[in-house]
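Colleague: Sequence plus predicted model, see below.
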Amino acid sequence: MGFGEGVVRREDPRLLTGQGRYVDDFGHDALAVAFVRSPHAHARIVDIDVTEALDVEGLVAVYTWEDLPGRVGEPLPLLIPHPSLTHGRTGYPLARDVVRHVGEPVAMVVAADRYLAEDAVDRIAVEYEPLPPVVGIEAADRADHLVHDDVPGNLGGILRQETGDVDAAIAAAPHVLEFRLDIERSAAMPLEGRGVYARWDADDETLRVYSSTQASTSVRAAIAAKLDLAPRQVEVIAPDVGGGFGVKIVHPWPEEVLVPWAARLLGREVKWTEDRREHFVASAHERGQLQRVRVGFDDEGRVLGLDVRILHDHGAYTPYGIIIPIVTSTQLLGPYKIGAYRAEVRSLYTNTLIVTPYRGAGRPQGVFCMERTMDRIADHLGRDRSEVREANLIQPGEFPYDQGLTFQDGRPLVYDSGNYPELLRKVRKLIGWDGFEEERASAAASGRRLGIGIGCYVEGTGVGPYEGGHVEIDSSGRVHVSTGLTSQGQGHQTVFAQIAASELGVPIEDVRVTTGDTRRFGYAVGTFASRAAVMSGNAIALACRKVREKALRIAGEALEADPADLEITDGVVHVRGDRSSAVPLRTVAVLSNPLRYAFDEEAGRATQFATAASPDRPPVAPGEEPGLEGRGYYSPVRSTFAAGAHAAVVEVDPDTAEVAILRYAVVHDCGRLINPMVVEGQIHGGVAQGIAGALYERMAYDESGQLLNASFMDFLMPYATEIPRIRTGHLETPSPLNPLGIKGAGEAGVIPVSAVIASAVEDAEGLRVTSMPMSPDDLFELRLRARDDASLRTARASRAAAR
């Protein structure tokens, strides 16, 4: 059954014409919240004096940690515990005694509007006793100072994964290389920052919360637990969300606890909307790692043993545990067969902002490590970089392929399907790999400096534990689909509608999709890890199949036909091969309800009429339910694994060291394609973020823990002018693990980009690229060091010759 061809995104007309509704579009008369945030990276709170703030007209309340009752004032939850996380720590909603990063909330102000709230914030005097800050991975590892007094060595945990005898494999290898790689911090930076709006209904004791979140049901559970409410008393709605990319998956943020708590306490509507500086210093970052690699390989470039030691900066707290290092250490292997492998990750506390998953979630770092390793092997052996990769690829006949490690879902790291050699072949053709040397020579003749790079990756997608879907057909024939995970631009309203329309045999125009609203669907996990299509897509398909089965059964009774002989086409149930014997789905929906309503078109009103029940059975048969609806859940045995290959041609300015990307190619395999246009959009957006991370974006902390570029004036991002046209190709190897045969695609574009750009720049310059991002300044410094090194070598050679 196909999903339909040429289906365009259904969300876009509404969003592009300004009809979207975001959190800040709600609650115009609500009280406004602002926060006193720490100006210090590490300090003890000596005193908080709110006296002057009390004179601000329109002030409603000021709260510090001491004002927070019961569970509200307890530390925020550790969301993903792990045996290797021996010293997990989370912060308080408002700082208690000590602040551990710039931007940590210290006090909350509620006032008539945001301007007045900010005025009050400015008048609150906080006395701090500064403590030595720990900034940077190496400083954390040296542990001259501690972020948490009770965490020895700043070490949150050590994660080790190993297959085979790595030391023996490397010792026996004909060739061995050792080197260091660095990846700096970056961040998601969605166009819409975080926001929370809450209102308490005292009459029915319910709390409604609107949040710009990727996990509305999880936020509901957290708020209910913190405020001692039953989950049914809390409704959480994610309206239109202006980008997430992982930063909005944390649940709950301090603000998601404090704003609903204040709304209930005050009996008023309360709202907080994050400003851009707050997002820089008080949300979350990612990426920062230092990697030390030791690799042994043979004359063909096959990796016999790989030993990777990683220092990971997880910031001041660990709400997301060590999920990023787990992903890095496992996805590092990519599409390759490695003879023996060991990864050891030391996850370290620093006095900087917390680290949580950002699009790619540890995979860009892992792929950077592996793909840089492949390039080093090729350079050492004097072999073509793509041929070295090809020599290590898992072959199509080897699936399912067990890498012998444990993935982020706690299940074995087993790749379900793929054709990695074909991905590599297709991307080589798409980028023009085989003819590049002629292109390079032609450019060099006119003084231009070109380079080409390539990179492969595997992405675990569709992580469990579950998602659900609900499908209902009403008496007008409309199909209402709901699922609990949220949407922030991925095209869920289009893709889920396609699945429902395909499964039910109805026009896609008749399908309406709701996501992220706990009133419609109360149990879900969330939108992250490229899981939405795999998880909710399959859950919706299963729910549709229940509805379809019931519809055929009811229609069979009306048509006096065997349900097995019926099919649904364009919303009409008919005998296969005979459309004259038919009944519309809207009529089937009416027939499914013992208390029936039909629409009288001439009278323009709905008419109720009772069921003529058979005298020997009740109107609702045992085991049946009124209505034409169904609910389904999908829970996978393990993750699916998408894969791909990227390649790029860059030009590097010989004078300014600026890097321009001339061509970029992507070949991706996300299993069965639901909507090629949506997948291409995901890839294009991901590549743009990857280019940003490779050449522009970094979080520049100074030695005191101050973020020096906490604004869009100083945090560089590419414009459309810096993003090339992206050539794409697709490969479909259906997953055997789920009914639809699909894999995720949301993060594929971003994952290998830094590795590919590094490979291309290195190829153009003939200089070793070991860190990302790579700015013109960085590249210029590399050139200077290379010249100094060359001069030193020449001088040494001259002295030796003279002797």
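Modeller: Received the coordinates, thanks.
Colleague: all contacts plus neighbour counts: C-alpha atoms, from now on.
Modeller: OK.
Colleague: could you pull out the strands for the stretch 551-700 of the chain?
Modeller: All strands of the stretch 551-700 of the chain, identified by DSSP state E, counting those that start in this stretch, fall at 566-569, 572-575, 578-584, 595-600, 605-610, 628-634, 640-652, 659-669.
Colleague: meant to ask about the stretch 251-400 of the chain, not that
Modeller: Under DSSP E, counting those that start in this stretch, the stretch 251-400 of the chain gives strands at 270-273, 289-297, 303-313, 341-348.
Colleague: okay, the strands of the stretch 551-700 of the chain in TSV with mean neighbour count next?
Modeller: Output for the strands of the stretch 551-700 of the chain, formatted as TSV (neighbours: other Cα atoms under 10 Å):
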stretch	mean neighbour count
strand 566-569	21
strand 572-575	24
strand 578-584	15
strand 595-600	15
strand 605-610	11
strand 628-634	22
strand 640-652	27
strand 659-669	24
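Colleague: and the helix or strand harbouring residue 501, what does it pack onto?
Modeller: Using DSSP states H and E, residue 501 sits in helix 492-504. Counting by 3 or more Cα pairs under 8 Å, 6 or more residues apart in numbering; DSSP states H and E, the packing neighbours recorded for helix 492-504 are strand 479-483, strand 511-515, helix 532-559.
Colleague: second one coming, line it up with the first:
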Amino acid sequence: MSNSPANAPVNATGIGASVKRREDFRFLTGQGTYTDDINRPNQTHAYILRSPYAHARINGIDTAAALEAPGVVAVFTGKDIAADKVNGLPCGWLIHSKDGSPMVEPPHPPLVLDKVVHVGDQVAVIIAETCEQAKDAAELVMVDYDELPAVTTSPEALKDGAPLVHDQATGNLCYDWHLGDKAATDAAFAKAAHVTKLDLINNRLVPNAMEPRAAIGEFDRATGDYTLWTTSQNPHVIRLLMGAFVLGIPEHKLRVIAPDVGGGFGSKIYHYAEEAIVTWASRKIGRPIKWVAERSESFVSDAHGRDHVTHAELALDADGKFLGLRVQTLANMGAYLSTFAPSIPTYLYATLLAGQYTTPAIYAEVKAVFTHTVPVDAYRGAGRPEACYLIERIVENAARELGIDKTELRRRNFIPPSAMPYDTPVALQYDCGMFEKCLDQALNLIDYKGFPARKAEAKARGKLRGIGLASYIEACGIAPSNVAGALGARAGLYESGEVRFHPTGSVTVFTGSHSHGQSHETTFAQLVSDRFGIPIENVEIVHGDTSKVPFGMGTYGSRSLAVGGSAISKAMDKVVNKAKKIAAHMLEAAETDIVFEQGKFTVAGTDRSLTIGDVALSAYVPHNFPLDELEPGLDEQAFYDPKNFTYPNGTQIAEVEIDPETGVVRIEKFVAVDDFGRVINPMVVEGQVHGGIVQGIGQALMENCVYDPQTGQLLTGSYMDYCMPRADDVPSFIVQYHEEAPCTHNPLGVKGCGEAGAIGGSATVMNAVVDALADLGIKHLDMPATPLRVWRAIQDASVPLAAE
């Protein structure tokens, strides 16, 4: 990726500079501090006993033998939790069905009482002096299970007579929701010259961050304070949910710390049972309690992602213009409602079904379904990859059916820049975008015109070659709070930032955003360095501790810079405004004559100036200070509640080669051209895009969470069965961006980049795979396109390979 000379930064560590990540030194030298690195005085260790059954009644639990085991301090079950009036885990988003009724929201106990509803459900916690002792003692806990029938897929769960996950959820239905104008959409289909239909499965994924989840709970009897250390993407939300809704702890008595976190991808947004268990139990035993998940445990305890079954129809006129889109989706919620789960297949999915296109009528129906599986929630992209996959697969199919080049069909239907701001038929308003420019740039980078020759050369070698693209758009930085609240959000979606100048001229920034790989310590410091004209090494970024930052909403949905960075920007504006008053007093000039540029306050038209460091010192040593107007100090806080989503967009193109004898798909080229608005650090952006693309490739070609349909056992419960992409599975990516369409409604003009690669990645690769197989009469292939699945499709093809 390259930055044009016109955009070269004035400040070598400011906006637009590829500053090396400041956090990397401690990570690469093993000096990071993760939750598992923390050990408290007199600490104990917890092991969670989990259900081996997907669905079973608990007739009784005998803990006597376990309590006598060496090193055991305590054993608690659901009855102990219930006796202390501990509540279930709350869901953070309320969805209403078509008929206006609220979704079915079954209890989600930290430890189950009388019935387990998925493999991995929490049955008991064993606390001992060492983790090994707790694990050994867990084998002595005797649970009398009465196994019951289970159901694992949403279509099966909706059938008459299917086993019920929860008695209150009739037919296993959580909600039956819709969006769009049904009558207008039906009318569009009635006049269509062509209708393309497609059945899709968006396969279930298991998030696999480098660092498994961990939690340490500690109660201080002297003060009555609780402290929780946890691997979380949003510690303030954990404090709110766990303190107010589960344990009933006053907010000022609960401190939540999320130190270095080794990746999250959405799976560490939520409030999990283990956090409540160790916090509650620490008071019961009067000692700190530490729990660290094993990798195999994470497969059955961390929220999964995706899992949609969809039927889609696209109506087109005789010229290939889109007239209407109809979508019916079954979304698997798993056994419980995770924190943000209900919003994923509704307001983060159906609202993006317009994509980059001028489709005038869209109608989407979504049924959320309970099954005897691990709960499903946001995973990198959260609803947006599912929407992009649907749109870009059906557009590709329509182009093939109509005999129109895939790029030409998209061009005919793109929303032009002149139409911005553009109101889609599914509730969103795009503020800006240059979709055709991204497409053209990507086509040039991959040499689209030269593809036929490359395909012919591959055919001569006995290989199948295909090219596929996806033109994506996503909605990031969920907002505004009042709109989100009206749509069911049970929390505000703003962000806070505090900027504190010290007397020596250095700066500490306190942000409610949380970094778990996003490089906040670098990019946020670049914002400050650029605005104040101070060295980046003089800027400290503080996050992840509720005792230091008043409030925040954490990091997810590519919101850090657009929302968190904007809050910091507003706080910096306040600092400059106050500092101008001080500088005017010190320079004996009118405030209106003071100009602030590159770290200096100057009296306009003169050479009289002060550095911002000079002003900061005067603020704290107020010998020459307007005390009648201002309080001493230079420390300002701001909140930012966005006016709208931001809309990153772009085009990704993949070129693949398939070996028909083995079904192995090899990605030969991958190009991504993205519109992220204003870019703060090109190197960080490139890294974020690379990571997202790899996850998109993983879903397209390898990753698939599979349950046994009879027993509900997870068949892909370890890396022996769940395949993740490695370095040799991906090519060297070509990644570029342009900054010609900055966001129009946040002060930084930024849009977000963290999920872009994952939004379009799976659709891009699958379009390329199907393109390679199209000459065999293959129109669709479900993800993942494993060698076996591809090989079988070739064997079953309507056009024999030899004839092709």
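Modeller: Arrived safely, thanks for sending. Because the structure is predicted, anything quoted here is derived from the model rather than measured.
Colleague: Could you report the TM-score for this superposition?
Modeller: In this superposition the chains share a TM-score of 0.92, using TM-score structural alignment, normalised by the length of the first structure; 762 aligned residues with a Cα RMSD of 2.0 Å.
Colleague: Minimum distance to residue 267 of the first structure: which of the helices and strands packed on helix 492-504 of the first structure has it?
Modeller: strand 511-515 (28.3 Å; Cα to Cα).
Colleague: how about the closest one, which residues of the second structure does it hit?
Modeller: Strand 511-515 of the first structure lines up with residues 539-543 of the second structure when matched by TM-score structural alignment.
Colleague: quick check, distance from stretch 610-623 of the second structure to the centre of its chain.
Modeller: Remark: stretch 610-623 of the second structure is offset 42 Å from the chain centroid, using Cα atoms, centre = their mean, to the nearest Å.
Colleague: can you pull the buried residues of that stretch?
Modeller: Buried residues in stretch 610-623 of the second structure, defined by neighbour count with 16 or more other Cα atoms under 10 Å: 610-620, 622.
Colleague: Residue 40 of the first structure is in contact with residue 102, isn't it?
Modeller: Yes. Residue 40 of the first structure is in contact with residue 102 according to Cα atoms under 8 Å; the separation is 5.1 Å.
Colleague: Please enumerate the helices of the stretch 601-750 of the second structure.
Modeller: Counting by DSSP state H, counting those that start in this stretch, the stretch 601-750 of the second structure has helices at residues 612-620, 682-701.
Colleague: is it possible to export those to JSON lines including distance to residue 727 of the second structure?
Modeller: Below are those laid out as JSON lines (distance: least, Cα to Cα, whole Å):
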{"stretch": "helix 612-620", "distance to residue 727 of the second structure": "47"}
{"stretch": "helix 682-701", "distance to residue 727 of the second structure": "9"}
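Colleague: and residue 568 of the second structure, which of those helices is closest to it?
Modeller: helix 612-620 (17.3 Å).
Colleague: angle of the closest one against strand 507-511?
Modeller: 80 degrees (axes from the mean of the first three to the mean of the last three Cα atoms, to 10 degrees).
Colleague: And helix 612-620 of the second structure, what does it pack against?
Modeller: helix 566-587.
Colleague: Would you check the span in the first structure matched by the helix it packs on?
Modeller: Going by TM-score structural alignment, helix 566-587 of the second structure sits over residues 538-559 in the first structure.
Colleague: The matching stretch: average distance to aligned residues in the second structure?
Modeller: Per the superposition on the second structure, stretch 538-559 of the first structure and its aligned residues are separated by 1.1 Å on average (mean Cα distance after the TM-score superposition for the first structure).
Colleague: Okay, buried residues for that stretch please.
Modeller: 538-548, 550-556, 559.
Colleague: Make CSV out of the buried residues of stretch 610-623 of the second structure and add distance to residue 715 of the second structure.
Modeller: Output for these, formatted as CSV (distance: Cα to Cα, whole Å):
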residue, distance to residue 715 of the second structure
610, 67
611, 64
612, 61
613, 61
614, 65
615, 64
616, 61
617, 63
618, 66
619, 64
620, 63
622, 68
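Colleague: wait, which of the residues you listed is closest to residue 417 of the second structure?
Modeller: Relative to residue 417 of the second structure, and with distances defined as Cα to Cα, the nearest of those is residue 612, at 40.8 Å.
Colleague: corresponding residue for that closest one in the first structure?
Modeller: Using TM-score structural alignment, residue 612 of the second structure sits opposite residue 585 in the first structure.
Colleague: cool, residue 511 of the second structure as well?
Modeller: Counting by TM-score structural alignment, the partner of residue 511 of the second structure is residue 483.
Colleague: Residue 120 of the second structure too?
Modeller: By TM-score structural alignment, residue 120 of the second structure lines up with residue 103.
Colleague: for residue 251 of the second structure, same thing?
Modeller: Per TM-score structural alignment, residue 251 of the second structure is aligned with residue 231.
Colleague: mind checking how far the nearest residue to that match once chain neighbours are set aside is from residue 294 of the first structure?
Modeller: Nearest residue to residue 231 of the first structure in three dimensions, chain neighbours excluded: residue 224, at 5.4 Å (Cα to Cα, 6 or more residues apart in numbering). For residue 224 of the first structure, the distance to residue 294 of the first structure equals 49 Å [Cα to Cα, to the nearest Å].
Colleague: Residue 738 of the first structure now?
Modeller: 38 Å.
Colleague: For those two, indicate the residue with more neighbours.
Modeller: Per other Cα atoms under 10 Å, whichever of residue 738 of the first structure and residue 294 has more neighbours is residue 738, with 22 against 19.
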